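Participant: I would like the atomic coordinates for the input below:
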Amino acid sequence: MAGHSKFKNIMHRKGAQDKKRAKLFTKLIREITVAVKAGSDDPQKNPRLRIAMLSARSANLPKNKIESAIQKASSTSSTSENYEEIRYEGYGPYGVAFIVETLTDNRNRTASEIRAAFSKAGGSLGESGSVSYLFEKVGIIIYNKSDVADDNILELAIECGAKDYEEQEDCHIIICDSSSFSSVKEELDKVIKSEASQVTLMHRPLSFMDIEEDKIASVKKLYNILEENDDVQNVWVNITLPEEDSE
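Facilitator: You can find the predicted model right below:
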């Protein structure tokens, strides 16, 4: 299973971009805030908060900032913003499918900015469900081989509830259903004595479009504009964006 992986390419590209931007911590804190307000400040009782905390830790968000975000969101006197979750779906240049996840305190502003970005790129927004059927939502757990060299990791992952596995030259990629993400990570923690290098939920394309290299630039431009929007949490597309373009 070693070799080129479009899936790994997506994760590394996104990771490299996020680490270059100070906005990442803001996005992580925003997700923690929404998770607490939507449920509980106890991660054992709030699966969404557990996932948000896992993602924050894997991105090296300091523990004190995580705790502060939870405390602020759960306080009855909290003045933290109230965010609304809105997911946009549409087609970008050359029919590439886009899913854009946002958390916003101003629905009209966000809708206007997302629509304008698609329009300027020659794309168009669709109705809910217009492209989501082209993706599946999965949980992703990645371990560096320099930290985990266990030859039995495939068997361990399956025993812990994973649905798929990719072995790459430098890492192990474990894929699970989004609904079992927290439980799979907890079980893996018991048998793998190492921290995962990345953990996240993602919309993984069921298949990838083939697109000519000279057309990728316009798709990448829309992708980057959306990612830079303060209200946008995640952008998913069904093509491979070159890993080197993120560095």
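
Participant: for the rest of this, base every contact and every neighbour count on C-alpha atoms.
Facilitator: Noted.

Participant: what residues are up against the residue nearest to residue 81 when sequence neighbours are not counted?
Facilitator: Ranked by CA to CA, 6 or more residues apart in numbering and with sequence neighbours excluded, the top spatial neighbour of residue 81 is residue 105, at 7.0 Å. By CA atoms under 8 Å, 6 or more residues apart in numbering, the contact list for residue 105 reads 81-84.

Participant: for the protein, what spans make up the strands?
Facilitator: Assigned by DSSP state E, the chain shows strands spanning 84-91, 97-104, 124-126, 135-144, 164-167, 171-177, 198-205, 232-237.

Participant: could you dump those to TSV with mean neighbour count and distance to residue 61?
Facilitator: Converted to TSV, the strands of the chain look like this (neighbours: other CA atoms under 10 Å; distance: least, CA to CA, whole Å):
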stretch	mean neighbour count	distance to residue 61
strand 84-91	18	22
strand 97-104	23	19
strand 124-126	18	33
strand 135-144	20	17
strand 164-167	17	27
strand 171-177	22	22
strand 198-205	20	12
strand 232-237	21	16
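
Participant: want to try JSON lines for those, with distance to residue 153 as columns?
Facilitator: Formatted as JSON lines, the strands of the chain follow (distance: least, CA to CA, whole Å):
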{"stretch": "strand 84-91", "distance to residue 153": "35"}
{"stretch": "strand 97-104", "distance to residue 153": "32"}
{"stretch": "strand 124-126", "distance to residue 153": "41"}
{"stretch": "strand 135-144", "distance to residue 153": "10"}
{"stretch": "strand 164-167", "distance to residue 153": "9"}
{"stretch": "strand 171-177", "distance to residue 153": "8"}
{"stretch": "strand 198-205", "distance to residue 153": "16"}
{"stretch": "strand 232-237", "distance to residue 153": "28"}
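
Participant: alongside the first, I'd like the structure of this one:
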Amino acid sequence: MSGHSKWHNIQAKKSKVDAKRGKIFTKIGKELAVSAKNGGSNPETNSKLRDVIAKAKANNMPQDTITRAIKKGAGEMDGVNYEEIVYEGYGPAGIAVIVEVLTDNKNRSAGNVRHAFTKHGGNMGSTGCVSFMFQGKGQLVVEKNDNIDEDELMMMALESGAEDFFSEDEVYVITTLPEDFGTVREALESNGLEFLEAELKRIPDTYTAIDEETATKFQKMLDALEDDDDVQEVYHNAEFPEGWDE
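Facilitator: As a prediction, this is how the structure comes out:
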């Protein structure tokens, strides 16, 4: 099946930056807490929590850290109440950007996000200004190795309800409708598959090609946003130049 997620172009770069800064566990911990608070601490009856636990495991988050975050959210340990906010706007060259935030101080978050946009050649927009350009999808990323047969994995994924399957340089990417994500993930897990990424995300319908100068400027915006402790995820539709690295 055909498709192009730009997984290496965008997501691998972001994950590398997050991991380098040691922030990914903190961000996932907040997601776990919010999911447990909203739907209970039992993943058997809380599908959202199951999905976030899968994301945590894909990022090699220790089990005791996962458990502690869930207990905080469920009120079994002292925790903080977080509000979920989504900001939308444009980066340099009109790149569409969506910023998902979990915060205990809405004014602080709004100011920080706005500053990151304006400082790096972008501008905040109104709610809905770019979200229509993205679709919610489940995305599972499997690292290629000699023990995985591409055709078998494709059939396994599609038969379990995946929407699409395609191969990139070093990984296989499986996408699902949001409502099918848990079913597909669990079916692949039961067959021994492990994931480099397993999460619900926003995938752009089309990408905007940018040159090296714009890419350098936009990467600084991404760094500023992703370095903010309140920012959970940043989605965009920029297509970086071939072979470009920050």
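
Participant: could I get the TM-score for this pair?
Facilitator: The TM-score (TM-score structural alignment, normalised by the length of structure 2) is 0.92; 244 aligned residues with a CA RMSD of 2.0 Å.

Participant: closest one to residue 52 of structure 1 among the strands of structure 1?
Facilitator: strand 198-205 (8.3 Å; CA to CA).

Participant: and for the closest one, what's in contact with it?
Facilitator: 7, 51, 54-55, 58-59, 134-143, 178, 236-238.

Participant: swap in 6 Å and give it another go.
Facilitator: 55, 58, 134-142, 238 (CA atoms under 6 Å, 6 or more residues apart in numbering).

Participant: that one vs structure 2, average distance?
Facilitator: Its matched residues in structure 2 lie on average 1.4 Å from strand 198-205 of structure 1 after superposition (mean CA distance after the TM-score superposition for structure 1).

Participant: coming back round to it: of the contacts of residue 105 of structure 1, keep whichever come out buried.
Facilitator: Among the contacts of residue 105 of structure 1, those classed as buried by 16 or more other CA atoms under 10 Å are residue 83.

Participant: quick one, helices of structure 1?
Facilitator: Assigned by DSSP state H, the helices in structure 1 fall at 6-20, 23-38, 47-58, 63-74, 107-120, 153-159, 181-191, 216-228.

Participant: switch those helices over to TSV; also include mean neighbour count and distance to residue 174 of structure 1.
Facilitator: Compiled in TSV, the helices of structure 1 are given as follows (neighbours: other CA under 10 Å; distance: least, CA to CA, whole Å):
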stretch	mean neighbour count	distance to residue 174 of structure 1
helix 6-20	16	11
helix 23-38	20	22
helix 47-58	21	15
helix 63-74	16	25
helix 107-120	15	32
helix 153-159	17	7
helix 181-191	17	10
helix 216-228	17	25
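
Participant: in structure 2, which residue is closest to the centre?
Facilitator: In structure 2, the C-alpha nearest the mean C-alpha coordinate belongs to residue 201, at 5.1 Å (CA atoms, centre = their mean).

Participant: for the residue lying closest to residue 170 of structure 2 once chain neighbours are set aside, give its distance to residue 119 of structure 2.
Facilitator: Sequence neighbours aside, residue 144 is the residue nearest to residue 170 of structure 2 in space, at 5.6 Å (criterion: CA to CA, 6+ apart). Applying CA to CA, to the nearest Å, the value for residue 144 of structure 2 to residue 119 of structure 2 is 39 Å.

Participant: run the chain-centre distance for stretch 100-107 of structure 1.
Facilitator: 15 Å (CA atoms, centre = their mean, to the nearest Å).

Participant: against structure 2, where does it fall?
Facilitator: Taken onto structure 2 by TM-score structural alignment, stretch 100-107 of structure 1 occupies residues 99-106 there.

Participant: give the aligned equivalent of residue 119 of structure 1 in structure 2.
Facilitator: Checking TM-score structural alignment: residue 119 of structure 1 goes with residue 118.

Participant: distance of the residue lying closest to its match once chain neighbours are set aside relative to residue 12 of structure 2?
Facilitator: Nearest residue to residue 118 of structure 2 in three dimensions, chain neighbours excluded: residue 124, at 7.7 Å (CA to CA, 6+ apart). In this structure, residue 124 of structure 2 and residue 12 of structure 2 are 25 Å apart, going by CA to CA.

Participant: before we move on, what about residue 131 of structure 2?
Facilitator: From residue 131 of structure 2 to residue 12 of structure 2 the distance is 22 Å (CA to CA).

Participant: which residue packs closest to residue 28 of structure 2, ignoring adjacent ones?
Facilitator: Leaving aside its chain neighbours, residue 28 of structure 2 sits nearest to residue 56 (6.4 Å; criterion: CA to CA, 6+ apart).

Participant: I misspoke; the intended subject was residue 57 of structure 1.
Facilitator: Among residues not flanking residue 57 of structure 1 along the chain, residue 63 sits closest, at 7.6 Å (CA to CA, 6+ apart).

Participant: what's residue 225 of structure 1 aligned with over in structure 2?
Facilitator: Match for residue 225 of structure 1 (TM-score structural alignment): residue 224.

Participant: give the contact list for that match.
Facilitator: residue 116.

Participant: mind checking how far it is from residue 101 of structure 2?
Facilitator: 14 Å.

Participant: repeat that for residue 17 of structure 2.
Facilitator: From residue 17 of structure 2 to residue 101 of structure 2 the distance is 18 Å (CA to CA).

Participant: against residue 217 of structure 1, how distant is residue 98 of structure 1?
Facilitator: Look at residue 98 of structure 1 and residue 217 of structure 1: by CA to CA, they are 15 Å apart.

Participant: hang on, the earlier thing: and residue 90 of structure 1, which of the helices of structure 1 is closest to it?
Facilitator: When the helices of structure 1 are compared (using CA to CA), the closest one is helix 107-120, at 8.2 Å.

Participant: from residue 109 of structure 1, how far out is the residue nearest to residue 57 of structure 1?
Facilitator: Taking CA to CA, one finds residue 63 of structure 1 at 32 Å from residue 109 of structure 1.

Participant: before we move on, what about residue 180 of structure 1?
Facilitator: 34 Å.

Participant: could you do residue 82 of structure 1 as well?
Facilitator: 15 Å.
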